[in-house]
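Novice: Next come a sequence and a model predicted from it.
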Amino acid sequence: MSDPVVKGWCPGAHRPMVSGDGLLVRVRPWLGTLSDFELRGLAELATQFGNGTVDATSRANLQIRGVAEGRLPSVLEGLDALGLLDPDDGSEARRNIILDPFRAEDDPQIRISQALADALRGAEYVDLPNKFGFVLDTGCRPRVLAKVSGDIRVESNARGLLVRADGAPAGRPVEDPEDAVGVALALARWFLASGGVGADGRGRMAQHLASGAKLPADLIGTEMPAPEAPRPEPGPRAGGLAVGAAFGQFTAAQLTRIADALAPGGALRVTPFGLLFLTEPPAHDVLSGSDLITAPGDPLLRIAACVGAPGCEQGEIATRQIARRLATRLPGRIRAHVSGCAKGCAWPGKADLTLVGRAGRFDLVREGTARDVPERRGLSHADLEQLFGP
């Protein structure tokens, strides 16, 4: 088995990524929000130019799968008509901002996100790594985005707003949203100036701090953010409805059904948890019979699985069939991850149980990630049946 290729960048619309089933065209909705018109249009593009499926990613984006290279111009034209296309690749890549999808309408993160997106178009931020991102989790309640990947975090506690470098335990208190933007951008400039970006153009804040980089005195945090919240599940919450699909992959038909279900004045917010959040609950049960997950407790919610082979060119085994079988056999609150290769894209963090594809078989990792040393190697499907039951 050769090592999986870590490309060091995320796909976009202007710069899609080649996968085993065609191009991945990632769409970054403004403020993580779509109207019924935009959602319906995205579903139509997936049907007409892709393979009819759309992934909800861990960065709160949506990506159209299976786009043939010759059809990319038509997809970009369609996204532009929907108002979902950045002017160029650079501004798209740097607009890597994740908002709390369950926020109140008057939450300051809206102003913070808009100001950050405008500022990050500036030339002084052009060298930020493609994966470098901002997480806005400013509701004064348990932090829903605490485990979501990001490098500069705008959070809060009972006393107000904080800006925290990822990897640092405490955040720097700020006076207001404008102050938060200024401190967040100062952290980004410090990261660049202090050698946070390697010769390969990659770099993350937590790794930079762990390597010994010291924050300047005016950016050191003194306040702890609010506690963490449990991982969100489908079902009613915050006055709306969170809806899921197996492994975070929605069909175009499901997206159209969700668009039809949006209440007047409501909107759809994309979450980094494989869920879509309708800001107003549907007036009628229009989502029934769609295979969408609309309530907590579904066993598929406890297992993450990438698309695997043959959909991913780096996948060394098919993943989702075995993941579906495992889901009903896992005891209690066990969280599992089935990865087609050692990159672990579907669940970068630790899981209770991780199966990693290797040359048509699986390696088994307990209490770790897909990159960790396995407890057992080369397991066949028959071996898995013995371990977890038929």
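Specialist: Noted; the coordinates are in hand. Given the structure is predicted, the values throughout are model-derived calculations rather than measurements.

Novice: okay, CA-based contacts and neighbour counts for the rest of this
Specialist: Fine.

Novice: burial measure for L379, as a count.
Specialist: Residues contacting L379 under the criterion other CA atoms under 10 Å number 18.

Novice: Relative to L24, how far out is the closest residue to it other than its chain neighbours?
Specialist: Excluding its sequence neighbours, the residue lying closest to L379 (CA to CA, 6 or more residues apart in numbering) is F362, at 4.9 Å. To L24, F362 is 26 Å away according to CA to CA, to the nearest Å.

Novice: one step back: which element, helix or strand, includes the residue nearest to L379?
Specialist: Assigned by DSSP states H and E, F362 falls within strand 361-368.

Novice: Likewise for R325?
Specialist: Per DSSP H and E, R325 falls inside helix 320-327.

Novice: same check, this time on A382
Specialist: With elements taken from DSSP H and E, the one containing A382 is helix 381-388.

Novice: what about versus this one:
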Amino acid sequence: MEAGDGLLVRVRPSLGRLDGAQLRGLCEAAMAFGNGLIDLTSRANLQIRGVSAQAWPLLVERLKALALIHADPIMEMRRAILVSPDWTEGDDTVGIARELAARLAELPTLPAKVGFIVDTKDAPLLIGETGDFRIERGAHGGLILRADGRPTGVAVEPGDAVDQLIRLATWFLASGGADAGRMVRHRAPLPGWAQGALAPARVGMSIRPGSHPLGFAYAVPFGTVEAATLAQLGNVAVRLTPWRILIVEGGAGRTITGLSSDRADPLLRVDACPGAPRCPQASVETRALARRIAPHVAGGLHVSGCAKGCARAAPAELCVTGREGRYDLARDARAGAPPQRAGMDAAALLDYLGAD
């Protein structure tokens, strides 16, 4: 994808995990072929930033050698599988996700942004995340297959869950789902076999920075980190999450500049896109401003370089949107909503919020 600072190259690690060699190789590749910046996405993927058209083929070959991308570009596009980061080897999440990854060729050609969720622990973590076709733990204790946008699903067994998911994805396309683009917008009634009344299990506790049963969790402010910072983690395995948090397996935790282990860090409540000049759609700087504003905002803060609101789709307690080089401010709103105060420069905005 094209951005203001070059190409973005997306990396979807299997099971959302990089081993020590993959982490080290990814950091080296980001510094050699990009501008050294890496994004964490809301799908628990990574994006290497600032890649030139000339460097892109070399980067792809390096990522293939690290087993971080599929050799077949079509299969790579289908590997949008988000798994709960608290999986353990041998559990249903691992077994189902690996089977789905091995059977990608059986899927129809789905719209580009369609994705899958596998979240089978007793207390699911991904209930609030977007995924068109979901295999989850149900409130009854077994597994369910649920179409995104439907509150309930149908019972499946671990051994036939992928069969049923592929069947539902095939129905989605055959029933006109390509026009809707996403399952949540597809209004056709589900086929009878996919209609169930089983609710998902109660959502588990969110992952926070600090000690974690798997090791130690670090927050990545704004979801962007320098490759040199990640390299400081050393030869360790890390797991990605959709919440801008990295889990270091077996880690005890230490201070690393650029990563946060402070659960009270105000930046944990902030969503801010790259802004100008990194994004050609943005007309204003975002992240330096967000750092100054965050301590003065009690709830969630969203600073968006334009009305698209790429960093956050949901409303925020305070939303600041760039427009023609100036800032609009709205409360309990999404980016681009009618503002309470409009056309402020940065100094006026900071003064208004008491952050000058």
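Specialist: Thanks, I have it. For clarity, every value in this text was computed on a predicted model and none was experimentally measured.

Novice: whereabouts in structure 2 does the strand holding F362 of structure 1 align?
Specialist: Per TM-score structural alignment, the counterpart of strand 361-368 of structure 1 in structure 2 is residues 326-333.

Novice: average distance between that stretch and structure 1?
Specialist: Average distance, stretch 326-333 of structure 2 versus aligned residues of structure 1 after superposition (mean CA distance after the TM-score superposition for structure 1): 2.2 Å.

Novice: ok, and for that stretch, which residues are buried?
Specialist: 326-331, 333 (16 or more other CA atoms under 10 Å).

Novice: Please give the number of neighbouring residues around L59 of structure 2.
Specialist: As a burial measure, L59 of structure 2 scores 21 neighbours (other CA under 10 Å).

Novice: let me fix that: L63 of structure 2
Specialist: Neighbours of L63 of structure 2 (other CA under 10 Å): 19.

Novice: likewise the one 5 residues further on?
Specialist: The local packing count at L68 of structure 2 equals 22, with neighbours defined by other CA under 10 Å.

Novice: Now that it has come up, it's in contact with V9, right?
Specialist: No - applying CA atoms under 8 Å, one finds L68 of structure 2 not in contact with V9, separated by 11.7 Å.

Novice: can you give me the helices in structure 1?
Specialist: Here structure 1 has its helices, by DSSP state H, at 36-49, 72-82, 89-94, 109-119, 177-193, 205-210, 252-261, 320-327, 381-388.

Novice: export these to TSV and tack on distance to G133 of structure 1?
Specialist: Formatted as TSV, the helices of structure 1 follow (distance: least, CA to CA, whole Å):
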stretch	distance to G133 of structure 1
helix 36-49	24
helix 72-82	23
helix 89-94	8
helix 109-119	11
helix 177-193	10
helix 205-210	9
helix 252-261	27
helix 320-327	29
helix 381-388	38
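
Novice: The residue nearest to L379 of structure 1 and S19 of structure 1, how far apart?
Specialist: 21 Å.

Novice: can you check M224 of structure 1 too?
Specialist: 41 Å.

Novice: likewise V75 of structure 1?
Specialist: Distance from V75 of structure 1 to S19 of structure 1, counting by CA to CA: 17 Å.

Novice: And the aligned partner of V154 of structure 2 in structure 1, how far from L116 of structure 1?
Specialist: In structure 1, the residue matched to V154 of structure 2 (TM-score structural alignment) is R172. Distance of R172 of structure 1 to L116 of structure 1, computed by CA to CA: 17 Å.

Novice: next one: E223 of structure 1
Specialist: E223 of structure 1 is 22 Å from L116 of structure 1, by CA to CA.

Novice: Comparing those two, which residue is more hemmed in?
Specialist: Between E223 of structure 1 and L116, L116 has the larger neighbour count (other CA under 10 Å), namely 22 against 19.

Novice: For the aligned partner of that one in structure 2, give me its contacts.
Specialist: With TM-score structural alignment as the criterion, L116 of structure 1 lines up with L100 in structure 2. L100 of structure 2 makes contact with V162 under the criterion CA atoms under 8 Å, 6 or more residues apart in numbering.

Novice: And for the one 10 residues further on?
Specialist: By CA under 8 Å, 6+ apart, L110 of structure 2 lies in contact with 169, 173, 178.

Novice: ditto for A29 of structure 2
Specialist: 59, 62.

Novice: what residue of structure 2 takes the place of R325 of structure 1?
Specialist: Superposed on structure 2 with TM-score structural alignment, R325 of structure 1 falls opposite R292.

Novice: what stretch of structure 2 does stretch 295-304 of structure 1 fall on?
Specialist: With TM-score structural alignment as the criterion, stretch 295-304 of structure 1 aligns to 262-271.

Novice: what's the matching residue for L62 of structure 1 over in structure 2?
Specialist: Under the alignment (TM-score structural alignment), L62 of structure 1 pairs with L46 in structure 2.

Novice: Would you check that its match makes contact with I38?
Specialist: Yes - checked against CA under 8 Å, the pair L46 of structure 2 and I38 is within contact range at 6.6 Å.

Novice: Which one's more surrounded, those two?
Specialist: I38 (26 against 22).

Novice: how close does the closest residue to that one other than its chain neighbours get to G322 of structure 2?
Specialist: Closest residue in space to I38 of structure 2, ignoring its immediate chain neighbours: I48 at 4.8 Å, by CA to CA, 6+ apart. I48 of structure 2 sits 25 Å away from G322 of structure 2, going by CA to CA.

Novice: got it, and A342 of structure 2?
Specialist: Relative to G322 of structure 2, and taking CA to CA, A342 of structure 2 is found at 10 Å.

Novice: out of these two, which sits in the busier spot?
Specialist: For A342 of structure 2 versus G322, neighbours defined as other CA under 10 Å are more numerous around G322 (30 against 17).

Novice: What is the neighbour count of the equivalent of G142 of structure 2 over in structure 1?
Specialist: Structural alignment (TM-score structural alignment) places G142 of structure 2 against G160 in structure 1. Using other CA under 10 Å, the number of residues around G160 of structure 1 comes to 16.

Novice: Equivalent analysis for the one 10 residues further on, please.
Specialist: With neighbours defined by other CA under 10 Å, the count for A170 of structure 1 comes to 17.

Novice: quick one: it and L219 touch, right?
Specialist: No - assessed by CA under 8 Å, A170 of structure 1 is found out of contact with L219, at 10.5 Å.

Novice: starting at the chain centroid, how far to stretch 100-118 of structure 2?
Specialist: 17 Å (CA atoms, centre = their mean, to the nearest Å).

Novice: Then stretch 86-104 of structure 2?
Specialist: The chain centroid and the centroid of stretch 86-104 of structure 2 are separated by 19 Å under CA atoms, centre = their mean.
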